[in-house]
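Visitor: show me how the following folds:
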Amino acid sequence: MTAQDEFMRASDAFSWYQESDPAMRATIVAVAWLDRSPDWARLSARVKAATRLVPRLRQRVTEPPARIAVPRWETDEAFDMTWHLRRTTADSDAAVLELARIEAMTGFDRARPLWVYTLVEGLPDGRAALLMKLHHALTDGVGAVRLAPTLFDTVPEPEFTPHPEEPKNTHGGALVPASIVHTAGQLLDLAGQVVRAAGPTAWQVLRDPLGSVRTVVDTAQSIGRTVAPVTDIRSPVMRGRGLGRRLDVVSVALTDLKHAARTTGVTVNDAFLAGVTGGMRHYHHKHDAPVDELRVTMPISIREATDPLASNRITLMRFLVPVSEADPARRMRLIDTRAKAARNARSLRFTDAIAAGLDLLPTGFVGGMLKRVDFLASDVTGMPVEVYLAGAKVTAHAAFGPTMGCAANLTLMSYNGTCHVAANLDTAALPDSDVFIDCLRLGMDEVIAVGRD
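Guide: Below is the predicted model of the structure:
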């Protein structure tokens, strides 16, 4: 583990600090449904090997007092696998989602590494499920998919050699001095990055003085839009915020969603967002409260090939999406334009610098802004082929992302040709969650119909 990996990035620390507000917990709960119970001994050995291969899975967070520096990852010398790998029983898929809901609402034990896996057995027809609970500071959706080969296999009976070495605690020095030194260096480095990225070189100024000025102004405006305070909730209906959660899944064929996107000339993400906003449109009409636009937070991956598996490499972009547009094809094109602007924003390269600034603000102030965002939506390219867990075949895989103060988090993850839209709903904002799920399903069906027509 390098000195850089020893400490949290500013963006990871941001999600960690928000934990002081239970409504802002950054907990990811993924569910893998299985055709039968996996072999417990093999599963235990595989998970144990993963904790050796990925040292972060045996590390806990140590935090300097009063936020004088970023938190540090430190090996848990008392690591106990039985705390992190558990087994229980349930009699239905609804009971599995209820267990996932409880996990999503429950905070982590901060004295231990930030993950818990629970095998759920006893489902009808001998089926089972694996609940995987992780903190967002530990990894993001793309990182979790890249971690999958440490646990899942493409064949039922793979050749498997356990990783032989135990992770070692490589942190250097006492927590507070080391964290201060690291944070100071990180801030200086971020400042340098901002100057180099935002400011044109002398040669650029000589060649194109007006263009150089526009570059600086455009960059400043992009950063300003990214950090601008959110002062209002756009939805006239989804206004409450609380601690209750409802989890459900809406599934569609990946080929259908791709065909709708190709037919309209947009991306799969645009088609997915159009399905979500279509659901939002129907939901608001059912409440006689039509709305023109809603504010969405969309995670954008900034992960590079050299980034470690267990790491969080996303930035959160907020923008308005059309809801009142009834034509799903036109809505897809409108979303495409706005999503492209977010994905190409100049502020993306300053993600850590922005997060470092937000980390200095009171948690309540930042959380108050996030709670005024209407919903969060993200899509993750999952495993494209059928995989197995200790001999059991995975039949479906969904990931419930945290609401982070929004009324709902809608996360699409593909698996073996099927897209599972996992809905994590704040029941204070959506007390009639069954109605919302029906509307979401209707919105996705409208988008898919575009490709079929």
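Visitor: contacts, neighbours, all on C-alpha from now
Guide: Noted.
Visitor: how many neighbours does Gly382 have?
Guide: Residues near Gly382, counting by other CA atoms under 10 Å, number 23.
Visitor: ok, Pro362 next?
Guide: The local packing of Pro362 (other CA under 10 Å) involves 11 other residues.
Visitor: could you do the one 3 residues further on as well?
Guide: For Phe365, the number of neighbouring residues by other CA under 10 Å comes to 11.
Visitor: quick check: what element follows the one helix or strand it maps to along the chain?
Guide: According to DSSP states H and E, Phe365 maps onto helix 363-370. Counting by DSSP H and E, the next helix or strand C-terminal to helix 363-370 is strand 375-380.
Visitor: what's the longest helix along the chain packed up against?
Guide: When the chain is parsed with DSSP state H, its longest helix is helix 175-198. Counting contacts by 3 or more CA pairs under 8 Å, 6 or more residues apart in numbering; DSSP states H and E, helix 175-198 packs against helix 209-227, helix 351-359.
Visitor: deepest of the ones you listed, which one?
Guide: helix 351-359 (a mean of 20; mean count of other CA atoms under 10 Å).
Visitor: the inter-axis angle of that one versus helix 209-227?
Guide: Angle, helix 351-359 to helix 209-227, by axes from the mean of the first three to the mean of the last three CA atoms, to 10 degrees: 50 degrees.
Visitor: now the second one, please; I'll put the structures next to each other:
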Amino acid sequence: MTAHDAALTREESVARAHAVGEVLIGLALFALYLLVAKLPEAPRAHAARAHGESLYALERALHLDVEPPLNAWLADQSVLRTLANYEYAITYVASALALLVWLYLRHPERYRTARTAFVLLNVIAIACFALYPVMPPRLMPDLGFLDTVRLGGTWGSWGSPLVEHADRFAALPSLHMAWTLWVGVELARVKAHRSVQAINTVHIVVTCYVIMATANHFLLDAVAAVPLVAVSVYAAERLVRPSAERVRAPDAFFLAVETERAPQHTGGVIMLDTSAEPVHRADLIRIVAERMDRLPRFRQRPDGAGRWRRPVWREQAVLDWDWHVTELHVTGMDGLREVIARVQAEPFPRDRPLWRILLVRGAEPGRTAVVFLMHHVVADGVGVVAQATALMEPPQDPAPAGPPRGRLRTALTAAVGTAIGLGQLAADVAPPARLPAAGTPERRFGTLRLPLDLVRDVARRHGVRVTDVVLCAVAGGLHRVARPGGDERGTCRVAVPLMMRAPGGAMEGNHTSAVMVDLPIGAMAEPARLADIARRGTVLRSGTRALAAWFVMRQAARLMPVPLHARFARAAYSERFLQGIVSSLPGPGGPLRLAGAPLAAVYPVVPLAPGAPLAVAALGVSRELCFGVSLDPGLVDDADALTAAIGDVIEDLRTAPDTETPAPRT
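Guide: Just a heads-up that it's a prediction; the model follows:
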């Protein structure tokens, strides 16, 4: 999927008016034109003749009467005369309609404004035709003009018997010139390819020549089209507010599920090595302000939610920097974890962009923590990592797209996989019993850092994947320190997010699916637990359940009425269907710096699903695997106990006998 295709997956219906409505607008405009054309012709003819003669007299006085020689020369050129007649009749209509369709399909954000300008210029012109009719030169042969259509008998052209119903006194202003000029303005506004704009420039010049050489217009008719287009475009820009981007269904999902007890902001704790030079709050504010153009959600907030409509992204005129970027002092890592746990328990206010940066000093000697948080409506975990990385140096290039694949084959494969996955989801048994939870906003937060090579070595030796090792470590850790829970089979169900983001796609938005895995948390040897999880984890690698879940999140949810979608989200993302979230996230590649300070570690921060007591994420950074553990205190009161148990499980797996299984991909 290209970046353009990804952009078109957004809520484009906000910018595009309904096609039927657009056709009705066009028909109404044409009906208005016909209404003026049906006015009594006799009194209009006398006024139109007088106005035409006055216009021609003004041109002669100004020495602008270039029409007679142009008309006389063209009348003697049989082939060119016919071509000019058809150019006059066809090309201005074709170019305008082609532009409208192209804007409607490819530039919906500009379509409404362009269409409004087009309607305005036609309404103003029709009013001029009604109030100030002007006879075209071709109807005044006594002034020396020749009607090239009548002269050549050009069938179907303007002025031929086929279109005798047209308004014969609609010369000032020239709609032919107005339409072609309007096309040029809109092509420039959307930055169309230079070759396209060059072709349209030629079309404008040719049209200007043709309307005079065919004796359909005076030069001043063409000149009058310039202010007409300018006024229409200027008015449209002020009448039509830019179409606000509506919050996509997968993103609105997290607005619907959020409660006072389950805030939904995600992010990470970025540990910076500031032993050489400190990082100041002013540095972070400067960096964010400088790169705001690359991070649109930093200046937007969801606004205007109604019962039947999703909110839209609104620009925030003034940012509350005192809230968005805050500096704190703590004592040791325990103090830092308490700060994160406290912030996790506080929902973000909806009256401002949904992001925060906390600069925390005192966690470790020579280290400064930057807590980077964004609401889940803004982005998923991978998107948050990408947005945080966008504030760092050196700049990171987008992930390269994969090899091209046949669209038909890809679509058929995805459709079959989705259908199979939907059947698998429908056949899944009821989830295990719930883990204990206090059900309050209070949180516990823990961190753990392990050598990435160690975890990869464990996975390689046991013939599993790194994700399987992470799941096993969480399951074994729960068995060792969690309060009694789980069902009689000794399992708990967790959601494992899987990235569905197109390579090089936009950083904002949620592009992850989730597959449920039942973790064995009963008593067993850790190698046996790992083997069991690897077997259960085949659902992560088959892809069918992920495709089905993504289809529901993205396509089915988009078609649901907003109230139904909100109820679905609250039902699906709760303790009734999952007891936790366990995520293994790809980290940024290569060494990075923030405000000049090198990254030492990054601990992910993942919100709890409503009623679910556990959220664990592992992120690979600088050859280390950094864990962030968020807990409901009803499950484990001491997060450090669980992180220590996770580390002990991985150590047990490291020292366990090798498993004779081929090494997997990690």
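Visitor: any idea what the TM-score comes out to?
Guide: TM-score of the superposed chains, computed with TM-score structural alignment, normalised by the length of the first structure, equals 0.77; 395 aligned residues with a CA RMSD of 3.3 Å.
Visitor: circling back to that earlier point, for the helices and strands packed on helix 175-198 of the first structure, which one sits closest to Ser311 of the first structure?
Guide: Evaluated with CA to CA, these place helix 351-359 nearest to Ser311 of the first structure, the distance being 13.5 Å.
Visitor: show me what that closest one is in contact with.
Guide: 9-11, 13-14, 17, 187, 190-191, 194, 227, 315, 366 (CA atoms under 8 Å, 6 or more residues apart in numbering).
Visitor: just the buried ones from those residues?
Guide: Buried residues within the contacts of helix 351-359 of the first structure, counting neighbours by 16 or more other CA atoms under 10 Å: 9-11, 13-14, 17, 187, 190, 227, 315, 366.
Visitor: those into a markdown table, with extra columns for distance to Thr255 of the first structure?
Guide: A markdown table is the format used below for these (distance: CA to CA, whole Å):
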| residue | distance to Thr255 of the first structure |
| --- | --- |
| Arg9 | 37 |
| Ala10 | 38 |
| Ser11 | 34 |
| Ala13 | 38 |
| Phe14 | 37 |
| Tyr17 | 40 |
| Leu187 | 45 |
| Leu190 | 42 |
| Val227 | 37 |
| Thr315 | 28 |
| Val366 | 39 |
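Visitor: leaving out chain neighbours, which residue sits closest to Val230 of the first structure?
Guide: Computed as CA to CA, 6 or more residues apart in numbering, the closest residue to Val230 of the first structure that is not its neighbour in sequence is Met369, at 5.1 Å.
Visitor: so where do the strands sit in the first structure?
Guide: Using DSSP state E, the strands assigned to the first structure run over residues 27-34, 59-62, 72-75, 85-89, 115-121, 128-135, 245-253, 293-301, 314-322, 375-380, 388-389, 392-400, 408-415, 418-426.
Visitor: how about TSV for the ones you listed, with distance to Val181 of the first structure added?
Guide: Output for these, formatted as TSV (distance: least, CA to CA, whole Å):
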stretch	distance to Val181 of the first structure
strand 27-34	29
strand 59-62	16
strand 72-75	12
strand 85-89	36
strand 115-121	29
strand 128-135	26
strand 245-253	40
strand 293-301	28
strand 314-322	25
strand 375-380	35
strand 388-389	43
strand 392-400	36
strand 408-415	37
strand 418-426	39
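Visitor: for Val142 of the first structure, which of the ones you listed is the nearest?
Guide: With distances scored as CA to CA, the stretch of the strands of the first structure nearest to Val142 of the first structure is strand 375-380 (6.4 Å).
Visitor: what stretch of the second structure does that closest one fall on?
Guide: Strand 375-380 of the first structure corresponds to residues 580-585 in the second structure, going by TM-score structural alignment.
Visitor: have a look at how far, on average, that stretch is from the first structure.
Guide: Stretch 580-585 of the second structure, aligned to the first structure and superposed, deviates on average by 0.8 Å (mean CA distance after the TM-score superposition for the first structure).
Visitor: residues near the residue mapped onto Gly463 of the second structure from the first structure, how many?
Guide: Gly463 of the second structure maps onto Gly265 in the first structure, with residues paired by TM-score structural alignment. Gly265 of the first structure has 15 neighbours, counted by other CA under 10 Å.
Visitor: ok, and the closest non-adjacent residue to Gly265 of the first structure?
Guide: Arg333 is the one closest to Gly265 of the first structure (CA to CA, 6+ apart), at 7.8 Å.
Visitor: as TSV, the contacts of helix 351-359 of the first structure with distance to Pro71 of the first structure would be great.
Guide: Formatted as TSV, these follow (distance: CA to CA, whole Å):
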residue	distance to Pro71 of the first structure
Arg9	9
Ala10	9
Ser11	11
Ala13	7
Phe14	10
Tyr17	10
Leu187	14
Leu190	17
Ala191	20
Val194	23
Val227	23
Thr315	19
Val366	19
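Visitor: ok, Asp12 of the first structure - contacts?
Guide: Asp12 of the first structure touches 136-138, 312, counting by CA under 8 Å, 6+ apart.
Visitor: list the contacts of the equivalent of Arg449 of the second structure over in the first structure.
Guide: When the first structure is aligned by TM-score structural alignment, Arg449 of the second structure is paired with Ser251. The contact partners of Ser251 of the first structure, taken as CA under 8 Å, 6+ apart, are 418-421.
Visitor: same check, this time on Val47 of the first structure
Guide: Applying CA under 8 Å, 6+ apart, the residues contacting Val47 of the first structure are 85, 150-151.
Visitor: lining up those with the second structure, which overlap?
Guide: Retained in the second structure: Leu151, out of the contacts of Val47 of the first structure (criterion both residues aligned by TM-score structural alignment, their matches' CA atoms under 8 Å).
Visitor: okay, the contacts of Val47 of the first structure in a markdown table with neighbour count and distance to Glu446 of the first structure next?
Guide: Output for the contacts of Val47 of the first structure, formatted as a markdown table (neighbours: other CA atoms under 10 Å; distance: CA to CA, whole Å):
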| residue | neighbour count | distance to Glu446 of the first structure |
| --- | --- | --- |
| Leu85 | 18 | 41 |
| Thr150 | 15 | 38 |
| Leu151 | 17 | 36 |
